[in-house]
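Mind folding the following:
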Amino acid sequence: MNSFTDNCSVPSTVPVPPIFQSDILTPYMEHTTYLKKSQIILPNNEQTDEKQSYLIKALGEFSIPESCYIDDTGHFNSVEFNICFNQISYVMFAFAFKHNIFNSVLKDWKKKGLSYESFRKNQLSSMLIVKIEGKFLSNLASDQFWGEVSLKKILFRSDVIYFYTDIIYYDKHNGKSNGSVVLAYNPNLNKRTT
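Here you go, the predicted structure:
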């Protein structure tokens, strides 16, 4: 049973506790932690038509006071697109693993070693970007903006799970960027290389 998704007739929004988010983003140096706060949106379980376009969604507020790798460009760029995607998706997947959100997708999820503990242990080594596409539709101010990542589809191939996601970033001045990212998750990858 999952208290967040059981009997949910409307999408539910769950704020991510700051301590949880901070713990998940521990691998990032403080000046590269651009995600300031986040929330998870869980879908309406009663909706079975095409309108339900995601399995889980995360919303985040970001701020990049200064670039971690280059002088200030004055705008959001592709490296920051990637870093922000990584941060919000790590939080979303950690939340999903912690609260067993994916158990309904694969009944023997935990038998395959797909637990929160496994995710945390292998967070950096087992979650790989297979494909990333980004479009910069209008100049996005990097001092304050928001991002939404939506998990659209999960595909299983042997020991690898592919997560198909969409991402959109926007600011209060109509700045906008969007794209899609395919992730491969293999909790056994770390075991093969050691």
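
contacts, neighbours, all on C-alpha from now
Noted.

got the buried residues for whichever helix in the chain runs longest?
Ordering each helix of the chain by length in residues (DSSP state H) puts helix 78-98 first. Neighbour counts using 16 or more other CA atoms under 10 Å place 80-81, 83-97 of helix 78-98 among the buried residues.

Which residue is the nearest non-sequential neighbour of F97?
Spatial nearest neighbour of F97, chain neighbours left out: Y116 (4.8 Å); criterion: CA to CA, 6 or more residues apart in numbering.

Tell me, how many residues neighbour the one you found?
One way to gauge burial is a neighbour count; for Y116, by other CA atoms under 10 Å, it gives 19.

Report the contact partners of the residue positioned nearest the centre of the chain.
With the centre of the chain defined as its mean C-alpha position, the nearest residue by CA atoms, centre = their mean is S89, 1.5 Å away. Taking CA atoms under 8 Å, 6 or more residues apart in numbering as the criterion, S89 is in contact with A58, V149.

Please report the distance of it from F163.
11 Å (CA to CA, to the nearest Å).

One more: L59?
Noted for L59: a distance of 17 Å to F163, by CA to CA.

of these two, who's got more company?
A side-by-side neighbour count of L59 and F163, using other CA under 10 Å, places L59 first with 25 against 19.

I figured that one hits L35, correct?
No - assessed by CA atoms under 8 Å, L59 is found out of contact with L35, at 10.0 Å.

which residues do the two both contact?
Jointly contacting L59 and L35 under the rule CA under 8 Å, 6+ apart are I88.

N178: which element?
When elements are assigned from DSSP states H and E, N178 belongs to strand 176-185.

what's in contact with that strand?
Applying CA under 8 Å, 6+ apart, the set of residues contacting strand 176-185 is 126-140, 160-170.

List only buried entries from those residues.
Looking at these with 16+ other CA under 10 Å, the buried ones turn out to be 126-127, 134, 136, 139-140, 160-170.

here's the other one to compare against:
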Amino acid sequence: MTGTTARTVEARPVQTFATDEDLLPRVLAPYKEHCRYLLTAEVSGLSDGLSRVRATFAIPESCYIDDTGHLNSVEVNIAYNQMMYYLVAKSVKEQLLTGFESWTLEDFWRHQLPDILIARFASRFRRPVDPRDFSGEMAFRSVDLRSSGRGPLLMATTAYRYWDTEGGRCDGDVTLAFVDIT
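A predicted model of the protein is given here:
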């Protein structure tokens, strides 16, 4: 065939869930109270078997450094973790995410801290983001079952971005490893 072009089709939301007021505090329970930045999270199951979350955050005061006046890399990572944990928990609860079909919420709670690892984390700071009031989104791009010397694991690629009302912008890509999943 000549003259053909491959096209990528954007997955469409097929189900959307407002913030689960019972689930959110449970997901954030491992964090110290002054480090619970995630305020709201709307999760969508997508037509391709993946999911995404749109969220709001507030960081009234940095948990580790004097005020920098902008979102910094440590806070980006903490906000990402909270958004990701919530997205996985809600996706498991609503059975939205490929690769997690057999998981229950009890499986998620058991795996949340010891078995969900960041294998690669990349951030690009485009314009300073106000940490006191910002929004974010994160989406799973792929989830693949793999085997390792320690047994099966899920590898997931994700993308995220943050923004504020003044044009602040930060985005990046993260590879996750879900280990010891049996």
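
Got a TM-score for the pair?
Laid over one another, the chains give 0.85 as their TM-score (TM-score structural alignment, normalised by the length of the second structure), with 167 aligned residues with a CA RMSD of 1.9 Å.

I'd say the residue nearest to F97 of the first structure and K98 touch.
Yes - taking contacts as CA under 8 Å, Y116 of the first structure lies within contact range of K98: 4.9 Å.

Where do the helices of the second structure begin and end?
23-28, 73-94, 105-111.

just checking, what residue in the second structure corresponds to F20 of the first structure?
Under the alignment (TM-score structural alignment), F20 of the first structure pairs with L23 of the second structure.

List the residues that contact that match.
Neighbour list for L23 of the second structure: Y86, A89, K90 [criterion: CA under 8 Å, 6+ apart].

follow-up on the earlier one: alignment lookup: the residue nearest to F97 of the first structure to the second structure.
Under the alignment by TM-score structural alignment, Y116 of the first structure pairs with L105 in the second structure.

same question, I168 of the first structure
Taking TM-score structural alignment, the alignment pairs I168 of the first structure with R161 from the second structure.

Could you pull up the residues touching its match?
Contacts were defined as CA under 8 Å, 6+ apart; by that measure R161 of the second structure touches G136, E137, M138, R169, C170, D171, G172.

and these, which two are the farthest apart?
Distances among the contacts of R161 of the second structure were taken as CA to CA; the most separated pair is M138 and R169, at 13.8 Å.

neighbour-wise, which of these two wins?
Looking at M138 of the second structure and R169 with other CA under 10 Å, you find the greater number of neighbours at M138, namely 24 against 21.

Give the closest residue to that one in space, chain neighbours not counted.
In space, and not counting its chain neighbours, M138 of the second structure is closest to Y160: 4.2 Å by CA to CA, 6+ apart.

Roughly how far does the one you found sit from S91 of the second structure?
Counting by CA to CA, the separation of Y160 of the second structure from S91 of the second structure is 17 Å.

for E61 of the second structure, same thing?
In this structure, E61 of the second structure and S91 of the second structure are 30 Å apart, going by CA to CA.

Same list, the contacts of L23 of the second structure, but as CSV with distance to T182 of the second structure please.
Output for these, formatted as CSV (distance: CA to CA, whole Å):
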residue, distance to T182 of the second structure
Y86, 21
A89, 17
K90, 20
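
if we can go back for a sec, contacting residues for the match of Y116 of the first structure?
Going by CA under 8 Å, 6+ apart, L105 of the second structure touches A89, V92, K93.

quick one, what contacts the equivalent of K37 of the first structure over in the second structure?
For K37 of the first structure, the aligned residue in the second structure is T40 (criterion: TM-score structural alignment). For T40 of the second structure, the residues meeting the contact criterion (CA under 8 Å, 6+ apart) are T19, A55, T56, F57.

on that earlier part again, comparing the strand holding N178 of the first structure with the second structure, how large is the average distance?
Once the two structures are superposed, the average separation between strand 176-185 of the first structure and the matching residues of the second structure is 0.3 Å (mean CA distance after the TM-score superposition for the first structure).

Which positions within the lengthiest strand in the second structure qualify as buried?
Longest strand in the second structure, counting residues (DSSP state E): strand 134-148. With burial defined by 16+ other CA under 10 Å, the residues of strand 134-148 of the second structure counted as buried are F134, S135, G136, E137, M138, A139, F140, R141, S142, V143.

State the distance from P114 of the second structure to G151 of the second structure.
In this view, P114 of the second structure and G151 of the second structure are 15 Å apart by CA to CA.

again with R120 of the second structure
Following CA to CA, the distance that separates R120 of the second structure from G151 of the second structure is 20 Å.

now do L113 of the second structure
For L113 of the second structure, the distance to G151 of the second structure (CA to CA) stands at 18 Å.

again with E94 of the second structure
As it turns out, when the distance is counted by CA to CA, E94 of the second structure lies 26 Å from G151 of the second structure.

Of these two, which one has the most company?
E94 (16 against 11).

Looking at the first structure, name the residue matched to that one.
With TM-score structural alignment as the criterion, the equivalent of E94 of the second structure in the first structure is H99.
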